[in-house]
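1. no sequence on this one, just coordinates:
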C-alpha cells in the first residue's frame, strides 16, 4: 500500500503537466523556414535574454550557418563576449549562485524550453506580463503567476496592464478580465510587439531542434522508400506464390 501511495505522489507532477495550463494559449504560428524571422528572433534573444538565459547546447557558428548569417556579422552584432569564438557554445557569463540570489532560482537554459513548454505557451507567456507593484520586479504574469523574472521586453512593449470590462450577470455588474494593454511608451505598437515575440519564439523553437526541418524533409523520403519497398515486396510475394497456386 505504501508503495502504491509513493507511486501516485510521484505521478502528480506529470499529471499536472498533462492537464495543461489553466489560461487559454494563443497560437504562435511559427515558420521555421522564415530565415528573416529567425534572424530577428536571434537578435532579440541575444540583446534581451542572453544576459541571464544561456542556450548552452547551441554554438554560435551553427546558428550563423543555419540562419544564413555571415560569421563576421555574427561576431560583430550577436557575440558580445570579446573572448568568445565563433565555434563556442552559447554560454552566458552570469554565475548560477548570483542568478539564484537575484531571482530566487538560477535562470534556466533556454535551448530546449520550446520542446518542454511548447511554442504557444512561450508566445502567450511573453505577452502576458502586467504591472504589479506587490512583486519584487514590479510585474506579474497571467500564464505564470508570481513569476520571478522581470519583464525584460518592457522597453519594446511599454508598461502593460490588465484590462477589465464591466458586464451584467443576472443584474449584477462584474469586472471581467479581457486581456493585456500597453501604455504606449514602448518602442513598438501592439502588432509590432506581437510580431517581435513571434520572432523570438520562432528562434527558441529552432534552438530546441535545429534539425527539425531536415528531419521532416528526410521523413518524406523515408516514407516514399517504404511505399516503394512495400510494392516491390508485394510483387515479389506474388511471384514466389505463383507456382504454389
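-> Noted; the coordinates are in hand. Predicted model only: the values in this text are computed from it and were never measured.
2. every contact and neighbour count from this point should use C-alpha atoms.
-> Noted.
3. wait, residue 91 sits on residue 55?
-> Yes - with contact defined as C-alpha atoms under 8 Å, residue 91 counts as touching residue 55 (6.3 Å).
4. which parts of the chain are helices?
-> 2-19, 35-44, 60-67, 71-77, 96-103, 113-117, 119-125, 154-157, 190-208, 212-242 (DSSP state H).
5. reformat those as TSV; add distance to residue 181 and mean neighbour count.
-> Below are the helices of the chain laid out as TSV (distance: least, C-alpha to C-alpha, whole Å; neighbours: other C-alpha atoms under 10 Å):
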stretch	distance to residue 181	mean neighbour count
helix 2-19	28	10
helix 35-44	21	20
helix 60-67	33	18
helix 71-77	31	14
helix 96-103	26	13
helix 113-117	24	16
helix 119-125	14	22
helix 154-157	9	18
helix 190-208	8	22
helix 212-242	35	11
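6. buried residues in stretch 140-151?
-> Neighbour counts over stretch 140-151 (16 or more other C-alpha atoms under 10 Å) mark 140-144, 147-151 as buried.
7. next: stretch 78-88.
-> 78-79, 86.
8. now the end-to-end length of that stretch.
-> 13 Å (C-alpha to C-alpha, to the nearest Å).
9. give me the contacts around it.
-> The contact list for stretch 78-88 (C-alpha atoms under 8 Å, 6 or more residues apart in numbering) reads 42-43, 46-47, 59-62, 71, 75.
10. tell me the two of the residues you listed that are most distant?
-> 47 and 62 (18.6 Å; C-alpha to C-alpha).
11. what's the nearest residue to residue 149 if we skip its chain neighbours?
-> The shortest distance from residue 149 to any non-neighbouring residue, by C-alpha to C-alpha, 6 or more residues apart in numbering, is to residue 103 (6.6 Å).
12. okay, pairing it with this:
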C-alpha cells in the first residue's frame, strides 16, 4: 500500500503538467490592496465578459462594498440586467443557447483564478491571435482551439502568430537591443519558433492592454476569495496570540514535569 501511494504521488506532477499543457506563463503581480485596479477590472469584466460568463457565487452588493463602489454607481455602470443590488451575479443567457452557439456552455468564472492560477489567466487573456481556421477567427496559445471569440479584440487590436524580430540580448558597449528573427531558431520538435506580435493596434496600446488584462486578472483573483485580505489580517493576530501563549504553556509544561524528572 505504501509503495502504491508513493507511485501515485510521484506521478501527480506529470498529470498536472499534462492537464496544464506546455505553456510558458507570464508573471502576474496580484495586488488585492489596489482598489483602483480592482474597480477597473470589475468594469472590464462587466462590459466584456458578463455577456457569457457568470460569477454566480458572488453578489453585486458584496462586490460593491468590498471595492468601495456606491450602490447607485454599481447599478448604473456595472449591472446591465434587470436585477437587484443584492442578487447573485448571474447572466440572462440560457445554457442550452450558449452550448448551441459556442459548442459548450461558458463556465462560471467565480473561482477560475483559484482553479487556473493568476499567471495562467493573465497569460490566457494576452495570448489570443488571429486564426482564420477557427469559427470565431481567433485561437489562443495558452488554450489551443479555444471555443470563445476574442471579446477584447477591440481593445487589443489584431494580434497574429508568426515570424518576427525578438530580443536576444544587449550590446555590451552601446546597451542597444540585439534582435534576430524568431524563426531562425527551432523548438524541440525542429519547427521554427513563431511568436505573437501586434499587426494592428486597437483602442489601447500594448502597455495599456497589458494593464487592462492585469486589472481583470486582479479582479478575478479577488472574486475567488473575497476574504483573502481579512484572512491574512486575522492570521497575523492568531499567530501573534499563539506566540505569546507559547511562553506560559512552556513554563506550565515544565512545572508539570518537574516532579517526574
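-> In hand now; what should we look at? Model, not experiment: these values are computed from the prediction.
13. quick one: contacts for the nearest residue to residue 154 of the first structure once chain neighbours are set aside?
-> The shortest distance from residue 154 of the first structure to any non-neighbouring residue, by C-alpha to C-alpha, 6+ apart, is to residue 186 (6.8 Å). The contact partners of residue 186 of the first structure, taken as C-alpha under 8 Å, 6+ apart, are 154-159.
14. and if we set it to 6 Å?
-> 155-158 (C-alpha atoms under 6 Å, 6 or more residues apart in numbering).
15. now, among those, which is nearest to residue 199 of the first structure?
-> residue 156 (13.4 Å).
16. in this structure the closest one contacts residue 189, no?
-> No - contact criterion C-alpha atoms under 6 Å: residue 156 of the first structure and residue 189 do not qualify, at 8.4 Å.
17. touching, residue 53 of the first structure and residue 109? I think so.
-> Yes - look at residue 53 of the first structure against residue 109 with C-alpha under 6 Å: they come within range, at 5.4 Å.
18. ok, these two, which is more surrounded?
-> residue 53 (22 against 16; other C-alpha atoms under 10 Å).
19. can you tell me the closest non-neighbouring residue to the counterpart of that one in the second structure?
-> Taking TM-score structural alignment for the superposition, residue 53 of the first structure sits opposite residue 53 in the second structure. Excluding the flanking residues, the one nearest residue 53 of the second structure by C-alpha to C-alpha, 6+ apart is residue 108, at 5.5 Å.
20. what do you get for residue 57 of the second structure?
-> Residue 57 of the second structure sits nearest to residue 110 (C-alpha to C-alpha, 6+ apart), 6.2 Å away.
21. enumerate every residue touching that neighbour.
-> 55, 223-224.
22. and with 8 Å instead?
-> 54-58, 220, 223-224.
23. quick one: which of those residues is nearest residue 30 of the second structure?
-> residue 220 (10.3 Å).
24. skipping adjacent residues, who's closest to the one residue sitting closest to the centre of the first structure in space?
-> The first structure has residue 114 as the residue nearest its centroid, 3.6 Å off, counting by C-alpha atoms, centre = their mean. Using C-alpha to C-alpha, 6+ apart and skipping residues adjacent in sequence, the residue nearest residue 114 of the first structure is residue 205, 5.1 Å away.
25. same check on residue 145 of the second structure?
-> Residue 145 of the second structure sits nearest to residue 139 (C-alpha to C-alpha, 6+ apart), 5.6 Å away.
26. correct me if wrong: the one you found contacts residue 146.
-> Yes - here residue 139 of the second structure reaches residue 146: they are 5.9 Å apart, a contact under C-alpha under 8 Å.
27. identify the contacts common to those two.
-> Joint contacts of residue 139 of the second structure and residue 146 (C-alpha under 8 Å, 6+ apart) do not exist.
28. what's next to stretch 164-174 of the first structure, contact-wise?
-> 175-179.
29. before we move on, the earlier item: pipe the contacts of residue 110 of the second structure into JSON lines and attach distance to residue 35 of the second structure per row.
-> Shown next, in JSON lines, are the contacts of residue 110 of the second structure (distance: C-alpha to C-alpha, whole Å):
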{"residue": "54", "distance to residue 35 of the second structure": "22"}
{"residue": "55", "distance to residue 35 of the second structure": "19"}
{"residue": "56", "distance to residue 35 of the second structure": "22"}
{"residue": "57", "distance to residue 35 of the second structure": "21"}
{"residue": "58", "distance to residue 35 of the second structure": "18"}
{"residue": "220", "distance to residue 35 of the second structure": "13"}
{"residue": "223", "distance to residue 35 of the second structure": "13"}
{"residue": "224", "distance to residue 35 of the second structure": "16"}
